[in-house]
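Structure of the sequence below:
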Amino acid sequence: MENKTLNNITIDLNADLGEGGADDAAILACVSSANIACGGHAGDTQSMRIAVRAAMACGVAIGAHPSFVDRENFGRTEMHLPMQQVYDEVLEQICALQDICKMEGTQLVHAKPHGALYNQAARDVRLAETVVKAIAAAGSQLRVVGLAGSELIHAARRAGMTVAEEAFADRRYHSDGSLVSRKLPGATIDEVELALQQAMRMAEQQSVVSIEGKEMQMNIDTLCLHGDGAHALQLARRLREQLQQRGITVCKAGAICQ
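Here you go, the predicted model:
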């Protein structure tokens, strides 16, 4: 809970960008961290460079958003690959974005897996450890962003990496802390007001109510706003506004905020 203090609540807002979303630039003005697609499920050299420059202009922390190499399914189909292949592909994607950051005169701050890789690494210890090893190989200073309470977070801590535990404003949860599969109805919260209510509960109370009706306490360092959501920009603006109205500071994960 690095972003919490006794006298003030602070929260990191992150968005997945560089995935072809029309509102990327506007969303950047609302968040404090960006996860940039780096070729596995979306993105290429040009889109990564554009996203990095836009993030720099907004003072937003830049992170890599690697996935299974599966552009056809946007990285959202579960895959069971040799661990060496996963390691190589994740490292290659992070390094591709890291090289662009260096050329642009900035630094890569964190890495957050995308889609099926994110969800599988949240529950599969071996896969989680492989993803963490790949991130660490790109840079031991990189922060690992993963589902709050997940195996990815546990693996990163065991490896001595810093972490940011993540929750989703626009996704439904099961009572075990896992995300409801996108294959099921109601997995995403498409109504802005409902997503806003869930996000504020997460920020203020560190909790979420599952689809089974159970209230779960979570350690939440960062809230994700999906850049490709139906009302992503509207939600981003409304959430930033409400956080400010309630005296909650939006701040990069791990940073000291005033």
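
Only C-alpha atoms from now on, for both contacts and neighbour counts.
OK.

Go through the longest helix seen in the chain and flag the buried ones.
For the chain, the longest helix by residue count, based on DSSP state H, is helix 83-103. Neighbour-count burial for helix 83-103, counted by 16 or more other CA atoms under 10 Å, picks out 86-87, 89-98, 100-101.

After it, heading C-terminal, what element do we hit next?
Helices and strands here follow DSSP states H and E; after helix 83-103, the next one along the chain is strand 110-111.

List the contacts of that following strand.
Outside strand 110-111, the residues that touch it by CA atoms under 8 Å, 6 or more residues apart in numbering are 35, 62-66, 94, 135, 142-145.

I'd like those as CSV, with distance to I153 and secondary structure appended.
Converted to CSV, these look like this (distance: CA to CA, whole Å; DSSP: H, G, I helix; E, B strand; the rest coil):
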residue, distance to I153, secondary structure
N35, 17, strand
I62, 19, strand
G63, 16, strand
A64, 16, strand
H65, 16, strand
P66, 16, coil
I94, 18, helix
I135, 13, helix
L142, 13, coil
R143, 10, strand
V144, 7, strand
V145, 8, strand
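
Let's see this one next, to set against the first:
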Amino acid sequence: MKLNLNINADVGEGIGNEHLLMPYLNSCNVACGGHAGSEEEMDRVVRLAKSNGVIIGAHPSYPDPENFGRVSMDISSADLFTSLVKQVRSLVKIVRSHSLNLHHIKPHGALYNDAVKDEGVAQVIIEAVKGFSAPISLYVPYGSLIADMAQSANIKVCYEAFADRTYQNDLSLTPRTQKGSVITDPNLVWDQLCQMAINGKVITAEGEERPIEVDTFCIHGDTPNAVEILKFIREKSS
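Alright, predicted model coming up:
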């Protein structure tokens, strides 16, 4: 089945498999120090992305490497804004050193999930994006509060969906603490991807059908068989 898919992955998070992922990606989201990543790691990943023609985005998070950015933080809006801008600027500097531009920002982990419903968190992210002179897109979930707020602020939104994660009825992701939250069977990943890409629907973990719009699909780079899944998807869609 021929499908023109746009696929992204989170990279630079210490897994070290980026050289295997890049040939299958359209864009990547580079960790920039909040939950993972160092200047050396960012530079290595940017070089790989450039050599593979992969679009580069920033993947900032709550400043919480101990929890890999997957736990909500009690942090002031001012401190969160400062941290996000610092993280993205560190990547922008490296991207520009390779004569490239930053294409997008995709919040990571708990920050991504909180921005779906928390107006305060969403506003901080939006203000951080607006602080950069060049136009930068925002990768966000369909139907989320941050998507609506970003569009109202004239920020280009790219609807992202997860082919390797299960969904709840409200279109939030099933928490990783719950069994079955991550899909590792390439066939099941493909089935969910096709449902979203072709039918504009997703079957939730509770068995309900929900409408969804998708511009780019994420495959998590830290899923143990991520490369196998990506290769399978590209072969099936070619």
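
now the longest helix of the first structure: which residue numbers in the second structure?
Under TM-score structural alignment, the counterpart of helix 83-103 of the first structure in the second structure spans residues 77-97.

Just give me the mean distance for that stretch relative to the first structure.
Following the fit onto the first structure, the mean deviation recorded for stretch 77-97 of the second structure is 0.7 Å by mean CA distance after the TM-score superposition for the first structure.

So what's the residue count around E206 of the second structure?
Per other CA atoms under 10 Å, the neighbour tally for E206 of the second structure reads 10.

ok, the counterpart of it in the first structure - contacts?
E206 of the second structure maps onto E212 of the first structure when the alignment is built from TM-score structural alignment. By CA under 8 Å, 6+ apart, the contact set of E212 of the first structure is 174-175.

Same question for A122 of the second structure.
Contacts of A122 of the second structure (CA under 8 Å, 6+ apart): 114-116, 145-146, 149.

Would you list the buried entries among those?
Looks like the contacts of A122 of the second structure have 114-116, 145-146, 149 buried, using 16+ other CA under 10 Å.

Which ones among these map onto strands?
Residues of those located in strands (DSSP state E): none.

For the stretch 1-150 of the first structure, just list every one of the helices.
Using DSSP state H, counting those that start in this stretch, the helices of the stretch 1-150 of the first structure run over residues 24-28, 45-58, 83-103, 115-123, 125-138.

Please work out which residues outside the longest helix of the first structure touch it.
For helix 83-103 of the first structure, using CA under 8 Å, 6+ apart, the contacting residues are 38-40, 45, 48-49, 52, 64-69, 107-108, 111, 127, 130-131, 133-135, 137-138.

Next, the angle helix 125-138 makes with it.
30 degrees (axes from the mean of the first three to the mean of the last three CA atoms, to 10 degrees).

Next, the mean deviation of the longest strand that the first structure contains compared to the second structure.
In the first structure, ranked by residue count with DSSP E as the criterion, the top strand is strand 10-17. For strand 10-17 of the first structure, the mean deviation from the second structure after alignment is 1.3 Å (mean CA distance after the TM-score superposition for the first structure).

helices or strands up against that strand?
Here strand 10-17 of the first structure touches helix 24-28, strand 33-37, strand 222-226, strand 249-250, going by 3 or more CA pairs under 8 Å, 6 or more residues apart in numbering; DSSP states H and E.

So for the second structure, the centremost residue is which one?
K106 (4.9 Å; CA atoms, centre = their mean).

give the contact list for that residue.
By CA under 8 Å, 6+ apart, the residues touching K106 of the second structure are 29, 57-60, 112, 138-140.
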